[in-house]
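Participant: Next one to model:
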Amino acid sequence: MTKSTELGGSFTLPGTDITLKRMGYGAMQLAGPHVFGPPKDHDAAVAVLREAIKQGINHIDTSDFYGPHVTNQIIREALAPYPDDLTIVTKIGAVRGADGSWNPAMSAEALEQAVNDNLANLGRDTIDVVNLRIMFGEGPTEGSIKEPLSALAKLQQDGRVRHIGLSNVTAAQVDEGRNIADIVCVQNLYNLAHRRDDAMIDALAVDGIAYVPFFPLGGFSPLQSDALSGVATDLSASPLQVALAWLLQRAPNILLIPGTSSVAHLKENIASASLDLPEEACMTLNAIGSTGD
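Facilitator: Modelled structure (predicted):
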């Protein structure tokens, strides 16, 4: 296995002039508990964003429903005026209830309001990439996405959105979406233990479309595996570093967005991009995953 280059190398989104370092940063954890309300330590949230840029990261994943509004406002405070090469990717399709619930919001009116909220709170005139998160069910659930995606495509036509991605989608929805708009990325649940999208990743790689796994480290409950821990011990790394390194070597179109509110943890994540996984370790790790639900 060839050792990864700095930040995992780079990837250019199809049909765009956007080249991203494969190791990015996910801003979800900058909000309060359960991604709701303000962070416990505002200054630490600002510091981790600034350190990410200092370390060379040029891809930040966010959403205005983190908080809500909180995360984007912190990003603006920490990073505006934004570096020329920084790509901010957001997602729309949901709103938060007063109780912190995650509720579908995929009407044309709701999507337009979400784009406008993202623009206002980020302090931008256009958003680099907007992922349409499909909220038909908790996980990817079949159903036509023509109506909401067509509404987002109209917002792209008027210049508020540069490029479009999809999130929480099935393979059939990706195919449908590509017949409606140019899709530059897909963001779904995927990690070492949850590998339902193996075939999708390979298919997207053929066409040069980015795949961005959310919960790359297992979600709010980190990945736990004796096999993973054993490989990590052999490589003098943490299990989570190994899990990220495995994703980077899984396919060249995978971009990572691990999140953290800690500068120390951010640096640990970045270090995983330089971790060398021998073939024997990869075989052990490959045996962990499940392609089922």
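Participant: From now on I want contacts and neighbour counts done on CA atoms only, so please keep to that.
Facilitator: OK.
Participant: show me the residues around residue 152 that make contact.
Facilitator: 108, 111, 112, 132 (CA atoms under 8 Å, 6 or more residues apart in numbering).
Participant: Go through those and flag which are in strands.
Facilitator: Using DSSP state E, the subset of these located in strands is residue 132.
Participant: Quick one, which of the contacts of residue 152 are buried?
Facilitator: With burial judged by 16 or more other CA atoms under 10 Å, the buried subset of those is 108, 111, 112, 132.
Participant: and the closest residue in space to the first one that isn't next to it in sequence, how many residues sit next to it?
Facilitator: Residue nearest to residue 108 in three dimensions, not counting chain neighbours: residue 151, with 5.3 Å by CA to CA, 6 or more residues apart in numbering. For residue 151, the number of neighbouring residues by other CA atoms under 10 Å comes to 17.
Participant: And the strands in the stretch 1-150 of the chain, which stretches?
Facilitator: 10-12, 19-21, 25-26, 59-61, 87-92, 94-96, 102-104, 127-133 (DSSP state E, counting those that start in this stretch).
Participant: To check against the first, give me the structure of this:
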Amino acid sequence: MTSGTSSTFRIGGEIEVRRMGFGAMRLPTEAGAPRTASIALLRRAVELGVTLIDTAYMYGWGANEELLVEALHPYPDDLLIATKVAIEQSAPGAEAQVNGRPEFLREQVEQALRRLRVERIGLLQMHRLDPEVPLADQLGTLRELQLDGRIGHIGLSEVTVDELEEARRIVDVASVQNRYSVLDREHEAVLDACDAAEIAFLPWRPVHPAASTATAEIAAVAAELDATAAQVALAWLLDRSPVVLPIPGTASLDHLAENVAAANLRLSDEQRERLDRIAKI
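Facilitator: Take a look at the predicted model:
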């Protein structure tokens, strides 16, 4: 296990971001006080030094991306907004479905460019791979858009080691976004593969719900460091590998500040080993 001590990472070897990012999925987008609060929180995140914000078309079917525009456009030069495509809703209220057809991906990318008011999406991620469409067709489409200058770097989400290896034979994969935390290590092998290839790994749900009440070991380490259980969980992720870029989401200004501050938390070797031993679930 490689220790992750650097505070920044270059996605695709090019885009330097601070490793503690922000996931915008939870932010309310409805008009009025909730939207005003979401805008204030996004602006505060940037003030606190966040340079990576994760969104997706699926989050409100474009509404989340539009919220980011209202809050942050024109974007700071060092801010990377990463979005995701390949999910559709056939009708209002219908269940989300994976769609990796080339024509659909092209249209989604063009819509994302318009919504985000950019000419190029720095990091465009496949929300899910479509098992009904050849992978070469899906990623080949994104590669063409990349060559056209519409996409900077290509990322994946919820993939296996084998899928990652197959994808890397088609395109340069800059990031992988899988579920992972100190209490949920199902995708350990995928993280190890990303570590070996220096591919950014963006764990979603980086603070497992159980960390809110904390296991005994997490609670003990938190008490020793005068920190919260969530901060310990995030510090463990940052320490896990230099390619890990947590994207915790919150609608609370207090929790946002706590999450960002977790980047400064340092675990001792002994504390890290205790957390490493927590049973996988």
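Participant: circling back to that earlier point, tell me which of the strands of the stretch 1-150 of the first structure sits nearest to residue 38 of the first structure.
Facilitator: strand 94-96 (14.0 Å; CA to CA).
Participant: Residues in contact with that closest one: which ones?
Facilitator: 65, 68, 102, 103, 104, 105, 106, 133, 135.
Participant: for stretch 206-218 of the second structure, same thing?
Facilitator: With CA under 8 Å, 6+ apart, stretch 206-218 of the second structure has contacts from 179-184, 229-230, 232-234, 237, 246-248, 274-275, 278.
Participant: Inside strands: which ones of those residues?
Facilitator: Among the contacts of stretch 206-218 of the second structure, the subset assigned to strands under DSSP E is empty.
Participant: taking those residues one by one, which sit in helices?
Facilitator: 229, 230, 232, 233, 234, 237, 274, 275 (DSSP state H).
Participant: I figured the fourth one hits residue 180, correct?
Facilitator: No - the pair residue 233 of the second structure and residue 180 does not pass the contact test of CA atoms under 8 Å, sitting 10.7 Å apart.
Participant: Comparing these two, which residue is more hemmed in?
Facilitator: More neighbours surround residue 233 than the other of residue 233 of the second structure and residue 180, with 26 against 23 (other CA under 10 Å).
Participant: what does the residue nearest to residue 108 of the first structure align to in the second structure?
Facilitator: By TM-score structural alignment, residue 151 of the first structure lines up with residue 141 in the second structure.
Participant: For its match, identify the helix or strand it belongs to.
Facilitator: Here residue 141 of the second structure sits within helix 135-147, counting by DSSP states H and E.
Participant: Next, the buried residues of that helix.
Facilitator: In helix 135-147 of the second structure, counting by 16+ other CA under 10 Å, buried: 135, 138, 139, 140, 141, 142, 143, 145, 146.
Participant: possible to save those residues as a markdown table with distance to residue 7 of the second structure?
Facilitator: A markdown table is the format used below for those (distance: CA to CA, whole Å):
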| residue | distance to residue 7 of the second structure |
| --- | --- |
| 135 | 34 |
| 138 | 33 |
| 139 | 30 |
| 140 | 33 |
| 141 | 33 |
| 142 | 30 |
| 143 | 30 |
| 145 | 31 |
| 146 | 28 |
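Participant: Among the ones in helices among the contacts of stretch 206-218 of the second structure, name the buried ones.
Facilitator: 229, 230, 232, 233, 234, 237, 275.
Participant: Tell me the one of the residues you listed nearest residue 31 of the second structure?
Facilitator: Looking across those and measuring by CA to CA, the closest to residue 31 of the second structure is residue 230, at 30.0 Å.
Participant: Which residue in the first structure aligns with that closest one?
Facilitator: Checking TM-score structural alignment: residue 230 of the second structure goes with residue 240.
Participant: What's the match for residue 90 of the first structure in the second structure?
Facilitator: In the second structure, residue 90 of the first structure lands on residue 83 (TM-score structural alignment).
Participant: let me redo that: residue 102 of the first structure
Facilitator: So, by TM-score structural alignment, residue 102 of the first structure is matched to residue 96.
Participant: what number of residues lie near that match?
Facilitator: Quick note: residue 96 of the second structure (other CA under 10 Å) scores 14 neighbours.
Participant: how much space between it and residue 104 of the second structure?
Facilitator: Going from residue 96 of the second structure to residue 104 of the second structure by CA to CA, to the nearest Å gives 14 Å.
Participant: picking up where we left off before, superposed on the first structure, what's the mean shift for the helix or strand that the helix holding residue 141 of the second structure is followed by?
Facilitator: Moving toward the C-terminus from helix 135-147 of the second structure, the next helix or strand (DSSP H and E) is strand 151-157. Strand 151-157 of the second structure, aligned to the first structure and superposed, deviates on average by 0.8 Å (mean CA distance after the TM-score superposition for the first structure).
Participant: and the angle from whichever helix or strand comes after strand 151-157 of the second structure to strand 151-157?
Facilitator: Per DSSP H and E, strand 151-157 of the second structure leads on to helix 161-168 as the next helix or strand towards the C-terminus. Helix 161-168 of the second structure runs at 160 degrees relative to strand 151-157, counting by axes from the mean of the first three to the mean of the last three CA atoms, to 10 degrees.
Participant: What residues of helix 161-168 of the second structure count as buried?
Facilitator: Quick answer for helix 161-168 of the second structure (16+ other CA under 10 Å): 161, 164, 167.
Participant: average gap between it and the first structure?
Facilitator: Counting by mean CA distance after the TM-score superposition for the first structure, helix 161-168 of the second structure comes out at 0.7 Å.
Participant: Kindly name the residues of the first structure that line up with that helix.
Facilitator: Helix 161-168 of the second structure maps onto residues 171-178 of the first structure, going by TM-score structural alignment.
Participant: Residues contacting that stretch, please?
Facilitator: 142, 143, 144, 145, 146, 149, 166, 183, 200.
Participant: With stretch 170-182 of the second structure instead?
Facilitator: Under CA under 8 Å, 6+ apart, the answer for stretch 170-182 of the second structure is 11-12, 125, 136, 139-140, 143, 153-159, 167, 186-188, 194, 199-208, 233, 236-237, 275-276, 278.
Participant: Only the buried subset of those, as a PyMOL command please.
Facilitator: Taking 16+ other CA under 10 Å as the burial criterion, the selection of buried members of the contacts of stretch 170-182 of the second structure in PyMOL is written as:
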select buried, resi 11+12+125+139+140+143+153+154+155+156+157+158+159+167+187+194+199+200+201+202+203+204+205+206+207+208+233+236+237+275
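Participant: okay, and stretch 37-50 of the second structure goes to which residues in the first structure?
Facilitator: Against the first structure, stretch 37-50 of the second structure falls on residues 44-57 (TM-score structural alignment).
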